[in-house]
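Student: Below: sequence and its predicted model.
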Amino acid sequence: MNKPLDIIFPNPPSGLAPEALDAARIPEHIAVIMDGNGRWAKKRALNRLKGHKAGIEAVRETIRCASDLGVRYLTIYSFSTENWKRPQEEVVGLMDLFAKTMLAEVDGLHEEHVRVKTIGDLSLLPEETREAFEEAWEKTKNNTGMTLVVAVNYGSRQEILRAVNRCAEEVAARTADGLAPKEFSAEDFERGLYTAGMPDPDLVIRTSGEVRLSNFLLWQVAYSEFVVTDVLWPDFDRYELLRCLLEFQGRDRRFGAVK
């Protein structure tokens, strides 16, 4: 943990005790499905893009708090391969928002020693958006603090097919070279995933009360713990993250074994 709990959580709501958090059991990797921006906006008679903009502060708060707690990897689900089906005005606005936010935040992330990484197919993003993510990666790639993983134009089924195709290409190459067939291991397969080299998420948080994965990290979350909160993403803050962590620490993780 990088900071004392009373500094990270200076004004906890009544009934929420930061000191109950076990600093030795902070998840190494937290993945977040940030849901509810549209509903947050609708409740306030605003357009959906206003909800996405409001969610930026929740992203900042979550990154800052996770880093201070010593989380090593934080993955945020920003834009799925299915999100292209949304109204064009919303998609265009999101892409512009991604670019502007990444460029505005990268210096602060760099100062906090955060490393920015993306997972997903960036080739389909608008040039300005793609370049903003690439610039963030280039600037922070040697940082040794928390790794912020932004899932953008990401779909887990597509990722799995990508890994399968890589294995198939290796089989074809071996056959062409006259080599014996190879039995692939899980580790071989995982090298073809976007998340190669990263630990699987210990904890998956989904906001807005929805209970589904939405094509997110299907292979990687086989033994993750799930916490669902009814809080809409723009209202998610460090104290809601604390509640999720306390629930996580109350679980008995057996990984299929009997204890």
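Tutor: Happy to help now that I have it.
Student: drop to CA atoms for contacts and neighbour counts, all remaining ones
Tutor: OK.
Student: roughly how far apart are L46 and K53?
Tutor: Computed as C-alpha to C-alpha, to the nearest Å, the L46 to K53 distance reads 11 Å.
Student: which one of these two has more residues nearby?
Tutor: K53 (18 against 13; other C-alpha atoms under 10 Å).
Student: Look up the closest residue to the more buried one, ignoring the ones flanking it.
Tutor: The shortest distance from K53 to any non-neighbouring residue, by C-alpha to C-alpha, 6 or more residues apart in numbering, is to L97 (7.5 Å).
Student: separation between the one you found and H110?
Tutor: Look at L97 and H110: by C-alpha to C-alpha, they are 20 Å apart.
Student: quick one: contacts for L124?
Tutor: N153 (C-alpha atoms under 8 Å, 6 or more residues apart in numbering).
Student: ok, and here's another one to check against it:
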Amino acid sequence: MTDMQSRDAQAASSMPRHVAIIMDGNNRWARARGLSSAQGHRAGVESLRSVIRRAAELRIETLTLFAFSSENWRRPTAEVNALMELFMLVLKREVKKLHDNGIRLTIIGDRRRFSSSLQKQMARAEALTRDNPGLHLVVAANYGGRWDIAAAARRLAQRVANGQLRPEAIDESTLDREICLHQEPPVDLCIRTSGEQRISNFLLWQLAYAEFVFTPELWPDFDGEAFDAALSAFRQRQRRFGMSQQQIEVNGA
């Protein structure tokens, strides 16, 4: 057994089942090097590959990546267009590699604003990988946590209007079943790169009990080693879920 395999085996019992990442810092990375924002986003794709590969090696169940928020449409038109072209390119070039490695891809968010060709490419990528048994890779695109909750509430309201659901029957569990990722494990760890310390409307419902790690690396500098460091920080946390430390100690004894 190699040193890495030994380390992976020792960490398996405390490994988060679901990791979410806010990939931040592509523009700052590019500006520091006199490059365009598009070049910064392209550089971030290599970090994407590295982290996906490492998550699969560690047998993490679900990896959710914040690729494009509903607020990102406010960015300069040239940057948005470059991002859409990159998204299409990545879907075309990378999905077969994901499939060959047993990785399942799901894209969450409101797709209606994307071009029809990009929507079709998303659907093809999901269909190709749908039955894969390995890492579940979730990409949040034109996604916002408020949109997610509002869409769930709207679906429940429609069921009430149709006489299919009584208002008093709506509770947290009922709403949870309408939220994106309801079939996935709760998010255990949320990582944000670039030193920023906010969640920017990402997975507002799903992050209720997540641990947070804010790292100084800009996204193109974030690699498998940095990912391991964030996982190590997670494993040092005591997760209480509303209980006291004494209760945790008693239950763990």
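Tutor: Happy to help now that I have it. Bear in mind the structure is a predicted one, so any value in this text is a computation, not a measurement.
Student: Would you pull the TM-score for this pair?
Tutor: Superposed pair, TM-score by TM-score structural alignment, normalised by the length of the second structure: 0.92. Supporting alignment: 245 aligned residues with a C-alpha RMSD of 1.8 Å.
Student: circling back: where does the alignment partner in the second structure of the residue nearest to K53 of the first structure sit: helix, strand or coil?
Tutor: Matched to the second structure by TM-score structural alignment, L97 of the first structure sits across from L86. Here L86 of the second structure is recorded as helix under DSSP: H, G, I helix; E, B strand; the rest coil.
Student: Does L86 of the second structure touch A43 like I think?
Tutor: No. Using C-alpha atoms under 8 Å, L86 of the second structure is not in contact with A43, being 10.9 Å away.
Student: Can you list the buried residues in the one helix or strand E170 of the first structure maps to?
Tutor: Element membership for E170 of the first structure (DSSP states H and E) is helix 156-176. For helix 156-176 of the first structure, burial by neighbour count (16 or more other C-alpha atoms under 10 Å) applies to 156, 159-160, 162-164, 166-167, 171.
Student: which residue numbers in the second structure go with the helix or strand following it?
Tutor: For helix 156-176 of the first structure, the following helix or strand on the C-terminal side (DSSP H and E) is helix 186-190. Residues 172-176 of the second structure are matched to helix 186-190 of the first structure when aligned by TM-score structural alignment.
Student: Check stretch 135-147 of the first structure too.
Tutor: Aligning stretch 135-147 of the first structure against the second structure (TM-score structural alignment) gives residues 124-136.
Student: Start and end of that stretch, how far apart?
Tutor: End to end - C-alpha to C-alpha - stretch 124-136 of the second structure spans 16 Å.
Student: In it, which of the residues would be classed as buried?
Tutor: So for stretch 124-136 of the second structure, counting by 16+ other C-alpha under 10 Å, buried means 125-126, 129-130, 132, 134-136.
Student: Centroid-nearest residue for the first structure?
Tutor: The centre of the first structure sits closest to T75, judged by C-alpha atoms, centre = their mean, with a distance of 1.9 Å.
Student: so where does the counterpart of that residue in the second structure fall, helix or strand?
Tutor: Matched by TM-score structural alignment, T75 of the first structure corresponds to T64 in the second structure. Assigning secondary structure by DSSP H and E places T64 of the second structure in strand 62-69.
Student: quick one: contacts of that strand?
Tutor: The contact list for strand 62-69 of the second structure (C-alpha under 8 Å, 6+ apart) reads 17-23, 52, 55, 135-144, 184-185, 202.
Student: which ones among the residues you listed are found in helices?
Tutor: 52, 55 (DSSP state H).
Student: Show only the entries of the contacts of strand 62-69 of the second structure found in strands.
Tutor: 18-22, 136-143 (DSSP state E).
Student: If it's not too much trouble, I'd like those residues exported to CSV so that distance to S232 of the second structure sit alongside each entry.
Tutor: Listed next are those as CSV, based on distance: C-alpha to C-alpha, whole Å:
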residue, distance to S232 of the second structure
H18, 15
V19, 13
A20, 15
I21, 15
I22, 18
H136, 21
L137, 21
V138, 22
V139, 24
A140, 25
A141, 28
N142, 31
Y143, 28
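Student: Spatially, which two of those residues are the most separated?
Tutor: H18 and N142 (20.7 Å; C-alpha to C-alpha).
Student: how would you label T106 of the second structure: helix, strand or coil?
Tutor: Of the three states, T106 of the second structure takes strand under three-state DSSP.
Student: Identify the residue spatially nearest to the aligned residue in the first structure for it, adjacent ones excluded.
Tutor: Matched to the first structure by TM-score structural alignment, T106 of the second structure sits across from K117. Using C-alpha to C-alpha, 6+ apart and skipping the chain neighbours, the partner closest in space to K117 of the first structure is V149 (4.7 Å).
Student: Tell me, how many residues neighbour the closest residue to E190 of the first structure other than its chain neighbours?
Tutor: In space, and not counting its chain neighbours, E190 of the first structure is closest to A196: 5.9 Å by C-alpha to C-alpha, 6+ apart. Other residues lying near A196 of the first structure total 13 when counted by other C-alpha under 10 Å.
Student: quick one: A196 of the first structure from I119 of the first structure, how far?
Tutor: Distance from A196 of the first structure to I119 of the first structure, by C-alpha to C-alpha: 10 Å.
Student: Also E247 of the first structure?
Tutor: 28 Å.
Student: counterpart of W29 of the second structure in the first structure?
Tutor: Correspondence of W29 of the second structure to the first structure, assessed by TM-score structural alignment: W40.
Student: Which other helices and strands does the host helix or strand of that match contact?
Tutor: Taking DSSP H and E as the criterion, W40 of the first structure maps to helix 37-43. Judged by 3 or more C-alpha pairs under 8 Å, 6 or more residues apart in numbering; DSSP states H and E, helix 37-43 of the first structure is in contact with helix 48-69.
Student: Mean distance between the helix it packs on and the second structure after superposition?
Tutor: Helix 48-69 of the first structure, aligned to the second structure and superposed, deviates on average by 0.4 Å (mean C-alpha distance after the TM-score superposition for the first structure).
Student: I'd say W73 of the second structure and V80 touch.
Tutor: Yes. Between W73 of the second structure and V80 there is a contact under C-alpha under 8 Å: 6.6 Å.
Student: Just give me the match in the second structure for I56 of the first structure.
Tutor: So, by TM-score structural alignment, I56 of the first structure is matched to V45.
Student: That's all I had, so thanks and see you.
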